[in-house]
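Q: Okay, here's the prediction I keep looking at, along with the sequence it came from:
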Amino acid sequence: MRSVTLVSAIMAALIGTVSATQAQVGLNTYADSKGFIDVQKLTCAQLAGTFQEDADFLGVWYSGWYNGLAKKHAINMPRAKEGIHEVIVHCKANPTKRVIQAIDFVLKSEKKGR
């Protein structure tokens, strides 16, 4: 009985590792032939399916974009990191949304919480 449980646990771990490895792609996968990514069309599935460092990188870019639109010239690092994390979590739960929709959801949720 123990060996069956152990084998099942090992198989589940291997399947999980393979699935996660196959699902992750570099952010450049979504770039056009000139290297540009249309950030307004990027989906949550694409963000959630990229490597963590690429998702974090893009999150910082979006943060700067939104702060620039709001004419803010400073970054609150802990708040930005938490916001990026929340967007990624929301994207994993809502893969058909666009990233900008997830950001909008997180920003509105944050305002409600204040």
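A: Structure's in. What do you need?
Q: only C-alpha atoms for contact and neighbour calcs from this point on.
A: Will do.
Q: Now do the residue lying closest to A23 once chain neighbours are set aside: how many residues are near it, please.
A: Among residues not flanking A23 along the chain, G49 sits closest, at 5.4 Å (CA to CA, 6 or more residues apart in numbering). Using other CA atoms under 10 Å, G49 has 22 neighbouring residues.
Q: Next one for the comparison:
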Amino acid sequence: MIAKKLILCCATAIMAGPALAQVELKTYADRDGYVDVQKLTCAQLANTFQEDADYLTVWYSGWYNGLAKKHMMQVDRAKSLEHEVIVHCKANPGKKVIEAIDVVFKEYRAEKGIKMKQ
């Protein structure tokens, strides 16, 4: 609960700061049009338009679920975790998005008492 309040405070402070110009996700693509999702930074994610950030976080969700061989999605939880990743990224612009996802997912699992199979 304290972590959520801290994240909310950080997000509020960031939103009150100077606004940066938002760009399309394709701005971060290479010359062939590919975005390297393992190198994308939180600053880049936070700088994209909301619909691009939404699109990208859904893609990451599918990627992770595919790796885990999970073929189901709980929409409300996915949207909530997507929001938490974006908030975390805004508070930690120097991190890679995949690192932010790891932090948010670990916090979520710890909060819910979810144990991962080894």
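A: Received the coordinates, thanks. These numbers were taken from a predicted model, which means no experiment stands behind them.
Q: picking up where we left off before, who are the neighbours in contact with the residue nearest to A23 of structure 1?
A: The neighbourhood of G49 of structure 1, defined by CA atoms under 8 Å, 6 or more residues apart in numbering, consists of 23-25.
Q: And the equivalent of it over in structure 2, how far from N65 of structure 2?
A: In structure 2, the residue matched to G49 of structure 1 (TM-score structural alignment) is N47. Noted for N47 of structure 2: a distance of 25 Å to N65 of structure 2, by CA to CA, to the nearest Å.
Q: Also C42 of structure 2?
A: 21 Å.
Q: between the two, who's got more neighbours?
A: Applying other CA under 10 Å to C42 of structure 2 and N65 shows that C42 carries more neighbours, namely 24 against 14.
Q: right, and L45 of structure 2 touches A53 too?
A: Yes. L45 of structure 2 is within contact range of A53, at 6.0 Å (criterion: CA atoms under 8 Å).
Q: Need the overlap of contacts for those two.
A: The contact sets of L45 of structure 2 and A53 overlap at 25, 86 (CA under 8 Å, 6+ apart).
Q: The two - which one has more neighbours?
A: L45 (27 against 20).
Q: So the more buried one versus R31 of structure 2, what's the distance?
A: Distance from L45 of structure 2 to R31 of structure 2, by CA to CA: 19 Å.
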